[in-house]
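# Pasting the sequence and the predicted coordinates here, then a few questions.
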Amino acid sequence: MVTIENKRGLKYFLFGSLYFSEGLMIAITTVATSLYLREQAISIPLTTLIIGIVNIPWMLKFVWGPVIDYFIRFGRKTFIILGGMLSVSCMFLVSFVDPSVSLLPFTALLFLSHVGIGFIDVSTDAWAIDVSTEKDRGKINGSMFAGQYGAWAIGAALFPFIGSQYEYQTVYLLNALMILLILLFPFIVTETSKYNLKQKIASLVLTEFKKKTVLLVAVFSPLVFMNEGIMSFLMPIYMRDGLGLGDVQIGFIAMILPVFLAVGSLVGGAVTDKIGRKSTLYVFIGLNIVCTASLIVADSWWKLSVIYGTIGFLMGGHSTASCALFMDVTNPRIGATQYGIFTGIANVGLNGGGMVTGSLVVALGFARTFLYAAWVFGPALLVLYFIQIKKQKEMDKTQTSI
């Protein structure tokens, strides 16, 4: 067995690899499934709606979190394995379903596969909170997001190519196999549980969310991720229907975003540990507003590639800083629940923004939708201004006294 308590490299590898499985699911949903459904003549609004529905489990982290915290004596790793097996099983089954004939079963299986990944995500986050400190949370989040976005990049390039050459059913089988292989590493890692008793989750959560800072962070979380949701859902459709690109070309251009997201995550993680959460967020979000708005001039593949890559870098930076902020204000005793609430609400913004993207495009057109995606950062910056961040020692003292 392998221990990670005092080994930073193994920490980064473990959490990065688990988030890699999440990135594969993002690529499957936002790129492969989007193209697959459009290939089957499913309308743009219905396509984005289905993608939004199968992503709903990401918004239900407040459900998975209490389950994991309540059974904390079994550790975080147990739920990673169980969630992973659920996801692998559903990915395998969905490869045999034709969405043009059986759209509901297709959607249901994808939904359940995301439930499994949701358990992996919440358990991984809680485990990371257990073994991290304020000094390395930015870097740990950077490694996690780098893994997620790296997988997204690989999937964005690989899945459309495989789908166009060997049919998209093969893509779902391949994804199941890759997630199964990722699950092998947690098996050999020793988890040291700090809490061995059942906890009164509800009372602890209520106490935490009576704090002004915690409430403001909860409001901030969906606002800061809404832009990412719109971009993730919108760009594959824009490349196909706006620029008239083919699936393989779309895949390679779509790969640009997660590649730069991964780089931005690593840079953002290091920067936020150095200069603080709010300063990092102001810089990365401010620049992203400008770049997102500039998509209105992206009328060719090369212009889109340049702007898209820059957006990815900035998005990775502020996503990492945001999640480090979530961890900073999370009580480790209810790490899965409280952090799950923050990220679950964040996914409401991300997924909610994505779900309405198709309707926005139909109503406003692509250019105005890009401008709207830039505008949504405004409320996020306003809320961020009022968030007061305590020092680690002060927070630890407060959480210990609860």
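On my side now, so go ahead. Small disclaimer: the values here were computed from a predicted structure and weren't measured. Numbering: from 1, shown residues only.

# Could you use CA atoms for every contact and neighbour count after this?
Noted.

# Give the burial count for Ala373, as a bare number.
Neighbourhood size, Ala373 [other Cα atoms under 10 Å]: 20.

# Apologies, that question was intended for Ala380.
Neighbours around Ala380, by other Cα under 10 Å: 19.

# quick one: it from Thr310, how far?
Going from Ala380 to Thr310 by Cα to Cα, to the nearest Å gives 20 Å.

# Same question for Lys397.
Applying Cα to Cα to Lys397 and Thr310 gives a distance of 40 Å.

# if you count what's nearby, which of these two comes out ahead?
Thr310 (21 against 10).

# Check the secondary structure at the more buried one for me.
Following DSSP: H, G, I helix; E, B strand; the rest coil, we place Thr310 in the helix state.

# Next up, identify which helix or strand the residue nearest to Phe92 when sequence neighbours are not counted is on.
Spatially, and ignoring its direct neighbours in sequence, Phe92 is nearest to Leu173 (5.4 Å; Cα to Cα, 6 or more residues apart in numbering). Assigned by DSSP states H and E, Leu173 belongs to helix 168-182.

# Comparison target, given below:
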Amino acid sequence: MQGIPAGFALTAVANYLTAENTSPKIVGTFVAVVGLPWAVQFVWGPVIDLFQSSPMGRRKPWVLLSQLMAFVASLGVLLVENPASQVSTLAAAFFIHSVFASLQDASVDAMAISIIPETDRGRVNAFMRGGMLFGSGVGAAGMAYLIRHSGFFYAALAQSLILLGMTAITCFIKEKSGDALLPWSSRARTEPTATDVPRVNLRGLFAELFRGLLSSQSLRMFGAIIVVYTFLSVFIRAFSVHLIQQLKWADTSLSVLSGTYGTLGALIIILTGGILADKIGSRKLLVIMMFIIGSFLVTFNLLAQFWSDPTVTTTGLIIWYTFDPGFSVAAMPVLMALCRKGIEGSQFTTYMALVNLSDVAGAFVSGHALSWFSAPVIGLFCGGVVVVVAMLVVGQTFLNVRRSPPEQA
């Protein structure tokens, strides 16, 4: 439900605008505006953590409310008749929808971190990311096809109908077996106890949140993670514009590739990656993914002279589409492990908000950077930065191991 609007706005519509000769700056700004609510979704975390007592469970009321409001907000997109000439109106409509979609995302993340055992987080995060990617694929490929063959109105209508259907299904899903389906229904289990719902006042919540975010371990690990996400976003936005405006790819071809082969490859990676993260450890997998991503970006951009060959670019795109989910499968359990008990929802939501901000910032920076540099130069720089960050993480880990006192027999 989160993925379909994301694929629709950030891939199908963004590529459509690029094909209609909208400037990279405007497209980058459009993507940034649509993604902005996701970047500040940390405001929802404390609210979700403070109000979490309901017959339906701790988190489900927030999930259901946000889904319903996201559907209502999606109806605003139907008011746009010509996306290319109404970019501001289009951005405003998607922005309003993103406000409630970000609340839904925060609610689902809070639910996951509250009920999923640490040993299962790699696999569960893989399935969550897989659902998001599947939705993004439908939004990218399906909506791109509808825009070109039926018109923008019918693409927007299809989005709203899908969101309504998914909201109806959510009504019949329980957070826990003893919870009620509806707020006015009774439930089998007793009211939450102090162990179920930690008592946290607003001042104490923020104090604990800042301690968690600003701990040295959090700053090191999350700092490295955020850099990788940012430069992944910078490269793919620059590369997409290059393909459409310089190499004359059809916007539907790029969107459909993203939604089909790209999504299929990504699903395979995250399902296997989730198991791998649980087996070898998410931190080891995180470093491995950093080196793979950095090495690919450097190599692929050094081969930019071959981008005119569709086989080369298609292969490169499919490989790239596996990086975000593969990296996320490793990064999400690492971030969950950094969260402090009692404020898990707030801390993890803040992490996710900053990850989303990195995507927004990457799109914005990429649009402006293309005015000065070519896509291969931008991509080469991105790859170099990721490799350096991976080396720093390995170096820091090595130092921590050497400083650790030996175990007593």
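That came through, no problem. Predicted model only: the values in this text are computed from it and were never measured.

# care to give me the TM-score?
Once the chains are laid over each other, their TM-score by TM-score structural alignment, normalised by the length of the first structure reads 0.85; 369 aligned residues with a Cα RMSD of 2.3 Å.

# Just give me the match in the second structure for the residue nearest to Phe92 of the first structure.
Counting by TM-score structural alignment, Leu173 of the first structure corresponds to Leu157 in the second structure.

# Next, count neighbours for its match.
Applying other Cα under 10 Å, we find 15 other residues in the vicinity of Leu157 of the second structure.

# Hmm, it is touching Leu78, no?
Yes - assessed by Cα atoms under 8 Å, Leu157 of the second structure is found in contact with Leu78 at 6.7 Å.

# State the number of residues packed around Val377 of the second structure.
16.

# Roughly how far does the aligned partner of Gly83 of the first structure in the second structure sit from Leu399 of the second structure?
Under the alignment (TM-score structural alignment), Gly83 of the first structure maps onto Ser66 of the second structure. For Ser66 of the second structure, the distance to Leu399 of the second structure equals 44 Å [Cα to Cα].

# Not counting residues beside it along the chain, what's closest to the residue sitting nearest the centre point of the second structure?
Against the mean C-alpha coordinate of the second structure, by Cα atoms, centre = their mean, the closest residue is Asn356 at 6.2 Å. Leaving out its chain neighbours, the residue that sits closest to Asn356 of the second structure by Cα to Cα, 6+ apart is Ala39, at 4.9 Å.

# Mind telling me what that neighbour corresponds to in the first structure?
With TM-score structural alignment defining the correspondence, Ala39 of the second structure maps onto Met59 in the first structure.

# Can you report how many residues neighbour that match?
22.

# How about the contacts made by it?
Contact analysis of Met59 of the first structure by Cα atoms under 8 Å, 6 or more residues apart in numbering lists Thr343, Gly344, Ile345, Ala346, Asn347, Val348, Asn351.

# can we see that at 7 Å?
By Cα atoms under 7 Å, 6 or more residues apart in numbering, the contact list for Met59 of the first structure reads Gly344, Ile345, Asn347, Val348.

# What of Ile72 of the first structure?
Taking Cα under 7 Å, 6+ apart, one finds Tyr195, Asn196, Lys198 in contact with Ile72 of the first structure.

# Can you tell me how far the nearest residue to the last one once chain neighbours are set aside is from Lys210 of the first structure?
If I follow you right, that is Lys198 of the first structure. Distances taken as Cα to Cα, 6+ apart place Tyr70 nearest to Lys198 of the first structure, at 5.6 Å, with adjacent residues excluded. In this structure, Tyr70 of the first structure and Lys210 of the first structure are 21 Å apart, going by Cα to Cα.
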